[in-house]
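> Fold the stuff below for me.
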Amino acid sequence: MADDFMLDTDDLERRMDGAHASLRVEFGTLRTGRGSASMVDPIMVDAYGAMTPLNQVATVNVPEPRMVTINVWDKGLVGKVEKAIRESGLGINPQLNGTIIMLPIPELNEERRRSLTKVAGQYAESAKVSIRNIRRDGMDQIKKAKNDGISEDDQKFWEGAVQELTDKAITAIDKALEVKQQEIMQV
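You can find the predicted model right below:
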């Protein structure tokens, strides 16, 4: 009987939290005028015949707020790492010092700050789409249960629960976006 229908709201909430966590990772890759080890995470290096994440061929450190250092473990890869950084679109000019590559973080100009806030907005919108897809999955489960015979009251209860989770997740994304945009625009 469908009266014992229980929607797994914990699963929906976990999936929504995953979308938010993914957004935080994407926000970490945006340059804000101060150095961060996560800003080089998406960079892939052609190492030993395969594309390898930068953090698997070097140690990334942030010794001061406006400097990122990359200590390449294999001297033969220094040139390839430097090339990967130049081609990454970070807008940073690497400086070589033996096996250490220094990335001085320049001040962001107003135009670059505005474009980065737009990118952050796109990341947030993508996360919201993920949240809405999870909401749709939950609502589809409720509709299926309604066809199987749950009461209209139960249907309304579960729809309200899913909507409440969705609203909470969207609000969290909006707050994260606002914080990131303020961080980017801060001079």
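> alpha carbons only for contacts and neighbour counts from here, please
Will do.
> name the element the residue sitting nearest the centre point of the chain belongs to?
What sits nearest the mean C-alpha location of the chain, by Cα atoms, centre = their mean, is residue 26, with 2.3 Å. Secondary structure assignment for residue 26, by DSSP states H and E: helix 9-28.
> The helix or strand following that helix packs against which elements?
Sequence-wise, the next helix or strand downstream of helix 9-28 (DSSP H and E) is strand 44-47. When contacts are defined as 3 or more Cα pairs under 8 Å, 6 or more residues apart in numbering; DSSP states H and E, strand 44-47 sits against strand 50-53, helix 78-87.
> most neighbours per residue, which of these?
Among those, ranked by average contacts under mean count of other Cα atoms under 10 Å, first place goes to helix 78-87 (a mean of 17).
> Contacts for that one next, please.
Helix 78-87 is contacted from outside by 43, 44, 45, 46, 47, 54, 72, 92, 93, 94, 99, 101, using Cα atoms under 8 Å, 6 or more residues apart in numbering.
> secondary structure element for residue 89?
Take DSSP H and E as the rule and residue 89 turns out to sit in neither a helix nor a strand.
> tally of neighbours for it?
The number of residues packed near residue 89 is 9, by other Cα atoms under 10 Å.
> and if you look at residue 19?
When neighbours are defined as other Cα under 10 Å, residue 19 has 22 of them.
> For it, which non-adjacent residue is closest in space?
Spatial nearest neighbour of residue 19, excluding adjacent residues (Cα to Cα, 6 or more residues apart in numbering): residue 127 at 5.7 Å.
> now the lengthiest helix in the chain against helix 9-28, angle please.
The residue-count maximum for a helix in the chain (DSSP state H) belongs to helix 110-147. Interaxial angle of helix 110-147 relative to helix 9-28 (axes from the mean of the first three to the mean of the last three Cα atoms, to 10 degrees): 170 degrees.
> Proceed likewise with the subsequent sequence, for comparison:
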Amino acid sequence: MADDFELDTDDLERRMDGAMSALRTEFASLRTGRASASMLEPVMVEAYGQKTPINQVGTVNVPEPRMVTVNVWDKSMVGAVEKAIRESGLGINPQLNGTIIMLPIPELNEERRKELTRVAAQYAENARVAVRNIRRDGMDQVKKAKADGLSEDDQKFWENEVQDMTDRFIKSVDDALDTKQSEIMQV
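Okay, the predicted model is just below:
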């Protein structure tokens, strides 16, 4: 009856990829002491009655290693963009120059670097938990198929497939964390 069982590994892989993508986005928002346009991605500006990503109200540039600039297109939005950056929790003090907002990136002190590595580790742990939850869903599907008559050999095969995929994604989370932590600790 369950001889034709086929686990949707593409779906599991797509969901695990989603967890990795979310991790990369969270890592991009962590400040490393180097200027990066992606550090402003989570900043939302109150524009025209709704929350809007900062890159939809101006051009974000990195003219030098310790400076990010935002060239605001609409002059009336400069104050809102500046306020959004101040309240974003990035710890950056914006400086106005007409419609251009300059964001000098200060050096990170040792204490702040260690704190950021702990935050990065927490983000990575959340991604690992998400991957393990997806693994559990896959294993539950295999157990259900076993109850419906799936052979023991097929059950072992599918469980190994799910476990191998999980191990691969957990390793990529760990590698991304190591890279990010060394980036943060680099002086």
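> Do you know the score for how well these two fit?
For this chain pair, the superposition-based TM-score is 0.97 by TM-score structural alignment, normalised by the length of structure 1; 187 aligned residues with a Cα RMSD of 0.9 Å.
> Could you find the counterpart of residue 37 of structure 2 in structure 1?
Residue correspondence to structure 1 (TM-score structural alignment): residue 37 of structure 2 is matched to residue 37.
> Identify the residues contacting that match.
If you count contacts by Cα under 8 Å, 6+ apart, residue 37 of structure 1 has them with 60, 61, 62, 68.
> Closest one to residue 12 of structure 1 out of those, please.
residue 60 (35.4 Å; Cα to Cα).
> can you pull the contacts of the residue nearest to residue 29 of structure 1 when sequence neighbours are not counted?
Excluding its sequence neighbours, the residue lying closest to residue 29 of structure 1 (Cα to Cα, 6+ apart) is residue 39, at 4.1 Å. For residue 39 of structure 1, the contacting residues are 28, 29, 30, 31, by Cα under 8 Å, 6+ apart.
> check which helix or strand covers residue 103 of structure 2.
Following DSSP H and E, the helix or strand that holds residue 103 of structure 2 is strand 100-104.
> Average separation of that strand from the aligned part of structure 1, please.
Strand 100-104 of structure 2, aligned to structure 1 and superposed, deviates on average by 0.3 Å (mean Cα distance after the TM-score superposition for structure 1).
> swap in stretch 129-140 of structure 2?
Mean deviation for stretch 129-140 of structure 2: 0.6 Å (mean Cα distance after the TM-score superposition for structure 1).
> List the buried residues in that stretch.
Neighbour counts over stretch 129-140 of structure 2 (16 or more other Cα atoms under 10 Å) mark 130, 131, 132, 134, 135, 138, 139 as buried.
> Might you calculate how far stretch 17-24 of structure 2 sits from the centre of the chain?
Relative to its chain's centre, stretch 17-24 of structure 2 lies at 6 Å (Cα atoms, centre = their mean, to the nearest Å).
> Where in structure 1 does that stretch align, residue-wise?
Using TM-score structural alignment, stretch 17-24 of structure 2 corresponds to residues 17-24 of structure 1.
> So what touches that stretch?
Contacts of stretch 17-24 of structure 1 (Cα under 8 Å, 6+ apart): 123, 124, 127, 130, 131, 169, 172, 173, 176.
> Quickly check these for the two that are furthest apart.
Farthest-apart pair in the contacts of stretch 17-24 of structure 1 is 130 and 176; separation 15.6 Å (Cα to Cα).
> hang on, the earlier thing: what helices or strands is the longest helix of structure 1 leaning on?
Helix 110-147 of structure 1 is packed against helix 9-28, helix 152-185, with contacts defined by 3+ Cα pairs under 8 Å, 6+ apart.
> so how far does the match of stretch 17-24 of structure 2 sit from its counterpart in structure 2?
Counting by mean Cα distance after the TM-score superposition for structure 1, stretch 17-24 of structure 1 comes out at 1.3 Å.
> got it, and stretch 156-176 of structure 1?
With mean Cα distance after the TM-score superposition for structure 1, stretch 156-176 of structure 1 averages 0.6 Å from its match.
> Contacts for that stretch, please.
With contact meaning Cα under 8 Å, 6+ apart, stretch 156-176 of structure 1 is reached by 7, 9, 13, 16-17, 20, 24, 124, 127-128, 131-132, 135, 138-139, 142.
> switch to 7 Å and redo it
In this structure, residues lying in contact with stretch 156-176 of structure 1 by Cα atoms under 7 Å, 6 or more residues apart in numbering are 13, 16, 20, 124, 128, 131, 135, 138, 139.
> Let's have these in JSON lines, adding distance to residue 187 of structure 1.
Shown next, in JSON lines, are those (distance: Cα to Cα, whole Å):
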{"residue": "13", "distance to residue 187 of structure 1": "36"}
{"residue": "16", "distance to residue 187 of structure 1": "33"}
{"residue": "20", "distance to residue 187 of structure 1": "27"}
{"residue": "124", "distance to residue 187 of structure 1": "22"}
{"residue": "128", "distance to residue 187 of structure 1": "28"}
{"residue": "131", "distance to residue 187 of structure 1": "32"}
{"residue": "135", "distance to residue 187 of structure 1": "38"}
{"residue": "138", "distance to residue 187 of structure 1": "43"}
{"residue": "139", "distance to residue 187 of structure 1": "44"}
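> Please consider this matter closed, and thank you.
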